[in-house]
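Student: how does the following fold in three dimensions:
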Amino acid sequence: MTADIRTTASTVPRRRAAAPARSPKSRPRRGRWGVHIFLTAVSLAFIAPLLLAVYASLRPYEETAQHGYLSWPKRLSLDYYRRAYTESGMGKYFTNTLLIAVPAVIVTLFLASFVAFAVSRLKLRGGIILLMFFTAGNLLPQQVIVTPLYVLFNKIPLPWWMSDSLTMYDSYWAVIIVNIGFQMGFCVFVLANFMRTLPQEILEAAIVDGAGVWIQFWRITLPLCRPALAALATLEFTWIYNDFLWALIFISNPDKLPITSSLNNLRGQFFTDYNLLAAGSVLVALPTILVFLLLQRHFIAGLTLGSTKG
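Tutor: Now for the predicted structure:
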C-alpha cells in the first residue's frame, strides 16, 4: 500500500508555485516612450532658435564670424545686452508698447466677457448667430481693411490732449482700437464656450435670491472665469505686444513706435552685427516671458479645465 502511494505521488506532476501577479503600474508602457520621445523632439525644435539666440548674444561677433555659431566659446559677456538697450532706445519703446498693449488687453477682455455672458448664459434670441458673427471676424484678412482704416483715421478728429496730430491717425488710439476689434472675436468665442461649462444651478440660485443680470455677471460668473481670463490675457498680451503691422501703418512719429520697431535701430546701413541683434531680440522677448510666469498657474488651469470629469 505504501509502495502504491509512493508510485502514485511520483507520477503526479508537482504544481509550480504561482508567480506573484504583477501590478498594472509595474508593467512597462512602451507606448509612452514613443510619446515622450516625440514631445521632447518637438520641444527641442521650438526652443532651439531661442537657445541659439541667447548663445550668440553672449559671444563677440568676431569669434562667431571666424569659428561659426556652433563652435565652443572662448569668452562670454553681457556687453551686447547693454549695447542693445542703450543704442536702440529700448526704454522709450517699452513704454510705448505698454501704452498700447495694456489698455487693449483690458478693454478686449472686458467687452468680450459681456458679449460671451449674453450669448452663453442669457436666453438671448439670435445668440448663436451673434457668436458666429464675432467668430467670423477672425477670418477677415487684416490687409484687406488697411486702406479704408487709413483713410478713416485721417478723418476722425481728436482733441489736442488725445492726439498731437488732432486726428486718430498717428496716435496710440488707432492701434488700440484696431487691436481690440481684431482680438474681440477670438476672446468672445473662448469665453462663451467656457461659460457654457459652468453649472446653470449657480445662476438659478442667484435668481431665486433676487440677483439681477449685473450681479449674475459681475459677482458670480466673472470670478468663475478667472482661469480663462488669465489664459486669454497671456495670449492677447503676447499677440498685441509682438504686433508690428498696425503700428507701422497708423503711426508716423518714430517716437511713438512700439518695441518691435526698436530692433530696426540695431541694423546698420552697410553692416549688421547679428549677435547684437540677437541680444536685442532676447530683451524684447523678456516681458512676454515675465507675463507668462506671473500667470502660469491660471494659464495652465484655463487650458486643462474640462479635461477631467468631476
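Student: switch to C-alpha atoms for all contacts and neighbour counts from now on
Tutor: Will do.
Student: how many other residues sit next to residue 214?
Tutor: Neighbour count for residue 214, taken as other C-alpha atoms under 10 Å: 10.
Student: and after the helix or strand containing residue 110, which helix or strand comes next?
Tutor: Using DSSP states H and E, the secondary-structure element containing residue 110 is helix 90-120. Under the assignment DSSP H and E, the closest C-terminal helix or strand after helix 90-120 is helix 127-136.
Student: would you mark the buried spots in that next one?
Tutor: Of the residues in helix 127-136, 127, 130-131, 134-135 count as buried by neighbour count, 16 or more other C-alpha atoms under 10 Å.
Student: and that helix, what does it pack against?
Tutor: Contacts of helix 127-136 with other secondary structure elements, assessed using 3 or more C-alpha pairs under 8 Å, 6 or more residues apart in numbering; DSSP states H and E, are made with helix 90-120, helix 172-196.
Student: let's compare: structure for the following, please.
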Amino acid sequence: MLKQRILTAIVLLALLIPALWMDAQAPFALLSLLMIGAAGWEWARLNALPGLAALQGGAGRVHLTSLAETAVKELMTRPLEHLLKNPRLLHHATVVAGCGGGEDIQQVLPVLLETAPRLILDADALNAVARDDSLRHALKERHQHDMATILTPHPLEAARLLGHWEAHEVQANRIEAATHLAHALNCVVVLKGSGSIVTTPGHLAMLHPVGNVSLATPGSGDVLAGFMGGLWSQLAHLEPQAAHVDSARQAAHTAVHWHGLSAERLSPRGEVLRAETLARQLILPPFDLDEPFPAQPLRREHVGP
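Tutor: Below is the predicted model:
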C-alpha cells in the first residue's frame, strides 16, 4: 500500500548580489525555483544546486525562500512575500525559473514574464509555456520591452515547445529545431545534449563541443541554469548599457562552455560526477566581452528559421 503523500510546495527565490559590487545600486540576480514533492524528500537540498552554481558564477550572496530548511550553509533564507511585494527587486533581477515545481510554476510565470528583464526558463517552466498559449504569447512579446529570455530545453522539452515535433525528430535535426524555436519565441535557445547548440534570432547557431557523459546525471541541468544566471548577472553589471539580449547571448555561450569544460576536468574519462560536486567546482571564466565565443559556428543557412 502506498503511503499517503503529503505534497509540500517549495518556493525558492534566491537573491544573488554580485560579489565585487555590494553598493546599493548593484543589480540583483534572482534565482527562482518552484517545486512540489512528497514530505520527507530532500527537495531543499536538491534545489540548492542552482544556488551553489550561481555562487560559482559570481554571486556574492544567495537568499532562498522555502518551506523547508536547506542543508547548504552558503545559502540563506528570505521570506517569499518580501520579494513578491517589492517589485523593484524583480525589475533589476536576473531570474532562473523552473528547476522543479511541477505545474505550480505556472502560477508564478505571468509575474516573472511581465517583470524580470533577464529571465532563464528551464524544465517545468518550459513545460508550462508549452501547454499555455497565454504564457507563450507573453514570452514572445518580452523582446519588445527590452527584456531578454534564455530557454534551456533538452530535446523532449524542445519538442513540446515546438508543438508538432517529437523528441527523436529534434535530436535528428538539432540545428533546425533550436533555430526554429529561437525565432518562434524571440529567445536565446540552449538546446542541451551531446554538443549543446546555442542560437539567437539573427545570429549563427553555434555548437559547443565540450562536456562528456558525466553530465548525463540528475541535477546537472539545474547547475547549468544557476551558473548561467550568476554569469548573466555579472555581465549585466559590467555592461549596464548593453541590450539584455546581447548579455543573454554572451551568458549562454559562456555558461555552456565552462559548464562542459568543468565536467571534462572533474571527470576526464566520463566517470560518475555528482551534480553537487560540479556545482561547487565550476570554473569561473574571465569576463571579457570582446573575447570570441569558444564555440564552432554552424553553416550560415541556419541563421533563419
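Student: TM-score for this pair?
Tutor: Counting by TM-score structural alignment, normalised by the length of the second structure, the TM-score of this superposition works out to 0.23. Behind it: 100 aligned residues with a C-alpha RMSD of 5.2 Å.
Student: which parts of the helix holding residue 110 of the first structure are buried?
Tutor: Judged by neighbour count (16+ other C-alpha under 10 Å), helix 90-120 of the first structure contains these buried residues: 90, 93-94, 96-102, 104-105, 108-109, 112-120.
Student: and residue 176 of the second structure, how many neighbours does it have?
Tutor: By other C-alpha under 10 Å, 18 other residues sit near residue 176 of the second structure.
Student: show me what the helix or strand hosting it is packed against.
Tutor: When elements are assigned from DSSP H and E, residue 176 of the second structure belongs to helix 174-185. Identification of packing neighbours for helix 174-185 of the second structure by 3+ C-alpha pairs under 8 Å, 6+ apart yields helix 133-141, helix 155-162, strand 188-191, strand 196-199.
Student: and of those, who's closest to residue 266 of the second structure?
Tutor: With C-alpha to C-alpha as the measure, strand 196-199 is the member of those nearest residue 266 of the second structure (18.8 Å).
Student: quick one: name whatever helix or strand follows the closest one.
Tutor: Following strand 196-199 of the second structure in sequence, per DSSP H and E, is strand 206-208.
Student: so what does whichever helix or strand comes after that following strand touch, helix or strand wise?
Tutor: Tracing the chain C-terminally past strand 206-208 of the second structure and defining elements by DSSP H and E, one meets helix 220-238 next. Helix 220-238 of the second structure is packed against strand 7-18, strand 29-38, helix 48-56, strand 59-64, strand 94-97, helix 244-266, helix 275-280, with contacts defined by 3+ C-alpha pairs under 8 Å, 6+ apart.
Student: mind checking how far residue 177 of the second structure is from residue 160 of the second structure?
Tutor: 11 Å (C-alpha to C-alpha, to the nearest Å).
Student: cool, and residue 30 of the second structure?
Tutor: In terms of C-alpha to C-alpha, residue 30 of the second structure sits 26 Å off from residue 160 of the second structure.
Student: tell me which of those two has more neighbours.
Tutor: residue 30 (33 against 19).
Student: hmm, residue 12 and the more buried one touching each other?
Tutor: No. Residue 30 of the second structure is beyond contact range of residue 12, at 9.9 Å (criterion: C-alpha atoms under 8 Å).
Student: with distance to residue 192 of the first structure added, can I get the buried residues of helix 127-136 of the first structure in a markdown table?
Tutor: A markdown table is the format used below for those (distance: C-alpha to C-alpha, whole Å):
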| residue | distance to residue 192 of the first structure |
| --- | --- |
| 127 | 10 |
| 130 | 11 |
| 131 | 8 |
| 134 | 11 |
| 135 | 11 |
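Student: for the residues you listed, which one is nearest residue 174 of the first structure?
Tutor: Taking C-alpha to C-alpha as the measure, residue 174 of the first structure lies nearest residue 134 of those, at 20.5 Å.
Student: does that closest one touch residue 184 like I think?
Tutor: Yes. Judged on C-alpha under 8 Å, residue 134 of the first structure makes contact with residue 184 at a distance of 7.3 Å.
Student: name the element residue 88 of the second structure belongs to?
Tutor: Using DSSP H and E, residue 88 of the second structure falls in helix 87-91.
Student: ignore what I typed, I meant residue 32 of the first structure.
Tutor: Assessed by DSSP H and E, residue 32 of the first structure sits inside helix 30-57.
Student: pull out the buried positions in that helix.
Tutor: The neighbour-count criterion (16+ other C-alpha under 10 Å) identifies 53-57 as the buried residues of helix 30-57 of the first structure.
Student: format those residues as JSON lines; extra columns: distance to residue 43 of the first structure.
Tutor: Formatted as JSON lines, the entries for the buried residues of helix 30-57 of the first structure read as follows, by distance: C-alpha to C-alpha, whole Å:
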{"residue": "53", "distance to residue 43 of the first structure": "16"}
{"residue": "54", "distance to residue 43 of the first structure": "17"}
{"residue": "55", "distance to residue 43 of the first structure": "18"}
{"residue": "56", "distance to residue 43 of the first structure": "20"}
{"residue": "57", "distance to residue 43 of the first structure": "22"}
